[in-house]
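1. sequence first, predicted model second:
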Amino acid sequence: MKLLLILALLSQNTPAAGQEAEWGVVRTARSDVLGGYQDVGASRRDDAWVVRTGRPLLRWDGRAWHNAGGTAVPYLVRAHGPDEIWRFNESVEQVEVWRWNGRTWTALPIRESGAHATAALVPRKGECWAAGLRFGDHGMEDMLWHWTGKSWTSRRAPMPITDFAAASTTGLWALSSYEGGPSASILRWTGREWRRVALPRLPYAELNDIVALAPDDVWAVGSLVSSKEGLVLHWDGVSWKHSAHRPAGTDFRRAAPDGAGGLWLAARKRQGPDSMTHYVASSTWQEVPLDLPEAEITGLANVPGTTMMWATVDARGEQVILSYK
């Protein structure tokens, strides 16, 4: 019954010929403790994946979604094209990492017990950054691991890293935002170290996602806890600036390129279900309701080289995959 309700709501907004594309349901599933959709990613039109809690990946082959099979349970997947995909599998003995080169999977484990990666970035072929935690002599330590083609190197992180973005092979950014701190931070890779950069004065700001469209076009999104407003920051190549788009009662949870120089944002509403916000390049901000009951957007991704998008949503326990074409 819930599936019929979701499909009916979405069909009311199905675009006629010549109208702008809209978000539509392509798959639904019921989940309990296991199987919840946690994230979505894509490398091309016929290759996408959904990360599920405690389950193997769902894979898109250009025609349908299907179970990837096997026993591996990846919780983090990042790619730099269809021939450069990295996945992090659940493991208690080490950080289990696998790399796909277009033909085979190769194991590249981070051999540190008591460690767990929580964020990763593949800025180019043969390179990977990962951030996470390691249990050390003095408790939990914030860590960074870097694969440059031959081995992993490790270093202490200057602060907890929650996300990465890359505008180029040298324009690397990292996000640090965690509850309890006075404000969020953004770091930039200098080639030798991750250095904190200046941000506008934003008391009690939380940043949830960062997206790099170009070296002079980087976005970070979240919320201002004190004023309960949506927060959008933009890097113009010189400095970070606070965008005038500050919707009340909003927390921007995720961001992704729209494939046309703009952005899609997943907006958590303090009252009502999640919605999408579309930023049309150098133009306007448009809120796009999803018409899903109690929707919580859990993943958002662009198909590289296109304006096609994927999103994963939890709607009253129904796990939903949406597409935008």
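-> Okay, I see it.
2. CA atoms for contacts and neighbours, from now on please.
-> Will do.
3. where do the strands sit along the stretch 151-300 of the chain?
-> Counting by DSSP state E, counting those that start in this stretch, the stretch 151-300 of the chain has strands at residues 152-156, 163-166, 172-176, 185-189, 194-196, 205-214, 217-224, 229-235, 240-242, 250-257, 263-269, 275-279, 285-289, 295-302.
4. could I get those strands as TSV with mean neighbour count and distance to Trp145?
-> Shown next, in TSV, are the strands of the stretch 151-300 of the chain (neighbours: other CA atoms under 10 Å; distance: least, CA to CA, whole Å):
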stretch	mean neighbour count	distance to Trp145
strand 152-156	15	4
strand 163-166	23	13
strand 172-176	23	13
strand 185-189	19	13
strand 194-196	17	12
strand 205-214	23	19
strand 217-224	23	23
strand 229-235	22	26
strand 240-242	17	27
strand 250-257	25	24
strand 263-269	24	29
strand 275-279	20	33
strand 285-289	14	37
strand 295-302	24	24
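5. what's the closest of these to Ala131?
-> strand 163-166 (8.2 Å; CA to CA).
6. can you give the contact residues for that closest one?
-> 119-121, 123, 172-176, 208-212 (CA atoms under 8 Å, 6 or more residues apart in numbering).
7. tell me the one among the residues you listed nearest to Phe135.
-> Ala119 (16.9 Å).
8. hang on, that closest one packs against Gly132?
-> Yes - between Ala119 and Gly132 there is a contact under CA atoms under 8 Å: 6.6 Å.
9. put this next to the previous one:
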Amino acid sequence: MSGPPVPGGPAAARWNGSAWQAIGVPELGFPHDASSPRVRLADVAVLGPGDVWAVGGVSWLVPGRYDEEGEPLERSRPVALHWDGGAWRCRWGRLGTTFTQAEPDGAGGMWVLDATGSRLLHQVAGRWTSAEVDGVVAALAWRPGTREIYAAGSVPGDGDLTRAALWRHG
């Protein structure tokens, strides 16, 4: 599932101590009739030696289909690529969003934020669970040496106002 970087495809690199070295990532497939396919890797989380995750998503236009505003219908799907020290493996999320950020959880797993900002996913030993947030998360941060994860964002306020918010787990 790995190979050399493909022009226009996802790419990854690692620092070898003196220079960045390109490493191959899996080719991500699209529906056969997809138009304008795009792949974006948004973040990397290193959980340990031989345990690296790259998260992002794929999106494409559906030919001949349009949304309520008459714009071409776009579909998206999150993807998490896992490097186990020998090969990449691809894990797909549910249709309709992409992943934007990943952070270690301090216990061998990781937290992942989706593009809606209202859903966090927790991955531990290959098992994924989901948690909804009453607000919109803009960023995640793990506190090294602990199992604490922080999320910064906003919650609805009075009228059209929003209020800053900070969440902590662990």
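-> Yes, it's here. Quantities reported herein were computed from a predicted structural model and do not represent experimental measurements.
10. where does the TM-score land?
-> Overlay of the two chains. TM-score (TM-score structural alignment, normalised by the length of structure 2): 0.73; 137 aligned residues with a CA RMSD of 1.8 Å.
11. sorry, back to before: nearest to Leu4 of structure 1, out of the strands of the stretch 151-300 of structure 1?
-> Between these, strand 295-302 lies closest to Leu4 of structure 1; by CA to CA that is 15.6 Å.
12. that older thread, tell me the two of the contacts of strand 163-166 of structure 1 that are most distant?
-> Going by CA to CA, the pair spanning the contacts of strand 163-166 of structure 1 furthest: Pro123 and Asn208, at 19.7 Å.
13. what residue of structure 2 takes the place of Ala301 of structure 1?
-> Here Ala301 of structure 1 is matched to Ala141 in structure 2, going by TM-score structural alignment.
14. and its match, how far from Val52 of structure 2?
-> 17 Å (CA to CA, to the nearest Å).
15. with Leu121 of structure 2 instead?
-> For Leu121 of structure 2, the distance to Val52 of structure 2 - CA to CA - is 16 Å.
16. quick check: Trp65 of structure 1 touching Leu58?
-> Yes - counting by CA under 8 Å, Trp65 of structure 1 touches Leu58, with 6.4 Å between them.
17. quick test: name the residue nearest the centre of structure 2.
-> In structure 2, the residue lying closest to the centroid (CA atoms, centre = their mean) is Phe99, at 2.6 Å.
18. aligned partner of it in structure 1?
-> Under TM-score structural alignment, Phe99 of structure 2 pairs with Phe252 in structure 1.
19. give me every residue that touches its match.
-> Asn208, Val221, Gly222, Ser223, Gly230, Leu231, Leu265, Ala266, Ala267, Arg268 are the contacts of Phe252 of structure 1 under CA under 8 Å, 6+ apart.
20. residue in structure 2 paired with the fourth one?
-> Spelled out, it's Ser223 of structure 1. Checking TM-score structural alignment: Ser223 of structure 1 goes with Gly57.
21. skipping adjacent residues, who's closest to its match in space?
-> Distance criterion CA to CA, 6 or more residues apart in numbering; nearest residue to Gly57 of structure 2, sequence neighbours excluded, is Pro78 at 4.1 Å.
22. ok, now Ile149 of structure 2?
-> Spatially, and ignoring its direct neighbours in sequence, Ile149 of structure 2 is nearest to Trp142 (4.4 Å; CA to CA, 6+ apart).
23. now Ala79 of structure 1
-> Ranked by CA to CA, 6+ apart and with sequence neighbours excluded, the top spatial neighbour of Ala79 of structure 1 is Ile85, at 4.2 Å.
24. residues in contact with the one you found?
-> Listed by CA under 8 Å, 6+ apart, the contact set of Ile85 of structure 1 reads Val77, Arg78, Ala79, Arg99, Trp100, Asn101.
25. and those residues, which of them are in strands?
-> Val77, Arg78, Ala79, Arg99, Trp100 (DSSP state E).
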